[in-house]
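Q: could you look at this predicted model? Sequence included:
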Amino acid sequence: MEIKLRQENKNDFESVFHLIEKAFEKEEYSDHKEQFLVERLRKSEAFIPELSIVAESEGKIVGHILFTKLKVVNDADSFESLALAPVSVLPEFQGKGIGAKLILYGHEIAKELGCKSVILLGHQDYYPRFGYELCEKYNIKMPFDVPAENCMAIALTENGLKGISGEVVYPKEFFE
């Protein structure tokens, strides 16, 4: 199965909406509204078009990933980072490495764009294989109550998380 990764475009929006809906349909820890979050984020200042990426197989969109801007703020400073949310793969294509391809390709594009780190809320057994570590290691805290093992960060560049600590400030679109 050949997978082509590319930047999402306007013609993909409807397919991506349905893909995300299907991908999270049976997910236990989901509000099943991720597709609406993506729609809101596309219209926000946090949106980076190059970091809305689709995976295609035989001309059909089978996966999508979105990285958007966020900040980590403490009393003295504010740091730029990225949020990874969501990564979606059609159920019949899950377990074939498409999510991994999207994550790694997204990391490469983010590095090319000068981004230094990514922060996410996700499965503790999945993301460490890509180099994600617990946020608490860096004294980075989420703005809401979630298990520490699900809050992770990765440095995309050497020392990309050095000296960064504080509370994550997500774009307001995450809470609408």
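A: Arrived safely.
Q: all contacts plus neighbour counts: C-alpha atoms, from now on.
A: OK.
Q: longest strand of the chain, counting residues only.
A: Secondary structure assigned by DSSP state E gives strand 60-73 as the longest strand of the chain.
Q: in addition, the following structure is provided for comparison:
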Amino acid sequence: MDRKIRIERMEDYKKTEKVVRNAFQSEAFSDKKEHILVHRIRQTEAFVPELSLVAENEKKAIVGHVLLSKVKIVNDKQVAKSLALAPVSVVPEYQNKGIGSQLIKEALTSAKNLGYQSVIVLGHQDFYPKFGFKKASTWRIKAPFDVPDEVFMALELTENSLAHVHGVVHYSEAFS
């Protein structure tokens, strides 16, 4: 399948939100509000337009989306900037064809090229490690809510960028 990954444009927003809604409509773990989260993130200072990517099929229809947004890792002594990977969406008929992985790889490369040093994800323990994610607890990084240790992960985009970072992740108000 011929597909193209590109930066999302403002005129794509409604189509992208429909893609996100469709991607999660039959997922058991979903609250079915991921499209609302995407909309809300775009309204905050956490939104990085260059890190909102879409996948197009051969007919230029949007079939997937990934979003990285700014977060902070906070403790008593420091605040470290990072990114959150959420959500990753592929419409059902295009799932299991590598589009989600391609979107994630492109987003991580773009984030590194923009100078970001780390990414946090809450996701499947068997999927995200293939991109280099490890348990966030490795760096004493914690979620702001109760979650199993193995599904809350972090990735250093720059080697040792989390070596002296620890604390609680603070997501943007869009996640509230």
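A: Arrived safely. From a predicted model like this one, the values you see are computed outputs, not experimental measurements.
Q: list the helices and strands the longest strand of the first structure packs on?
A: Identification of packing neighbours for strand 60-73 of the first structure by 3 or more C-alpha pairs under 8 Å, 6 or more residues apart in numbering; DSSP states H and E yields helix 13-24, strand 47-57, strand 78-89, helix 98-112, strand 166-169.
Q: pretty sure residue 55 of the second structure contacts residue 88?
A: No. Using C-alpha atoms under 8 Å, residue 55 of the second structure is not in contact with residue 88, being 11.0 Å away.
Q: any common contacting residues for these two?
A: Common contact partners of residue 55 of the second structure and residue 88 (C-alpha atoms under 8 Å, 6 or more residues apart in numbering): 64-65, 103.
Q: adding neighbour count, write those out as a markdown table.
A: A markdown table is the format used below for those (neighbours: other C-alpha atoms under 10 Å):
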| residue | neighbour count |
| --- | --- |
| 64 | 26 |
| 65 | 30 |
| 103 | 25 |
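Q: from these, which is closest to residue 95 of the second structure?
A: Nearest to residue 95 of the second structure out of these is residue 64 (C-alpha to C-alpha; 9.0 Å).
Q: and the nearest residue to the closest one once chain neighbours are set aside, how many neighbours?
A: Spatial nearest neighbour of residue 64 of the second structure, excluding adjacent residues (C-alpha to C-alpha, 6 or more residues apart in numbering): residue 90 at 4.1 Å. As a burial measure, residue 90 of the second structure scores 27 neighbours (other C-alpha atoms under 10 Å).
Q: corresponding residue for residue 90 of the second structure in the first structure?
A: Using TM-score structural alignment, the equivalent of residue 90 of the second structure in the first structure is residue 89.
Q: identify the residues contacting that match.
A: Residue 89 of the first structure neighbours (C-alpha under 8 Å, 6+ apart): 19-20, 23, 62-64, 98-99.
Q: quick one: contacts for the spatially most central residue of the first structure?
A: Using C-alpha atoms, centre = their mean, the residue of the first structure that lies closest to the mean C-alpha position is residue 84, 1.5 Å off. Going by C-alpha under 8 Å, 6+ apart, residue 84 of the first structure touches 65-68, 118-120.
Q: run the last query once more with 10 Å
A: When contacts are counted by C-alpha atoms under 10 Å, 6 or more residues apart in numbering, residue 84 of the first structure touches 51, 65-70, 103, 106-107, 118-122, 153.
Q: what is the nearest of those to residue 171 of the first structure?
A: Of the contacts of residue 84 of the first structure, the one sitting nearest to residue 171 of the first structure (C-alpha to C-alpha) turns out to be residue 70, at 6.2 Å.
Q: wait, isn't the closest one in contact with residue 85?
A: No. Shown here, residue 70 of the first structure and residue 85 do not form a contact pair, counting by C-alpha atoms under 10 Å, at 11.3 Å.
Q: need the overlap of contacts for those two.
A: Jointly contacting residue 70 of the first structure and residue 85 under the rule C-alpha under 10 Å, 6+ apart are residue 119.
Q: what count of nearby residues applies to the alignment partner in the first structure of residue 148 of the second structure?
A: Correspondence of residue 148 of the second structure to the first structure, assessed by TM-score structural alignment: residue 147. Number of residues near residue 147 of the first structure (other C-alpha under 10 Å) recorded here: 10.
Q: residues in contact with residue 147 of the first structure?
A: Applying C-alpha under 10 Å, 6+ apart, the residues near residue 147 of the first structure are 121, 124.
Q: go on, the one 4 residues further on?
A: Under the criterion of C-alpha under 10 Å, 6+ apart, the neighbours of residue 151 of the first structure are 119-124, 132-136, 140-142.
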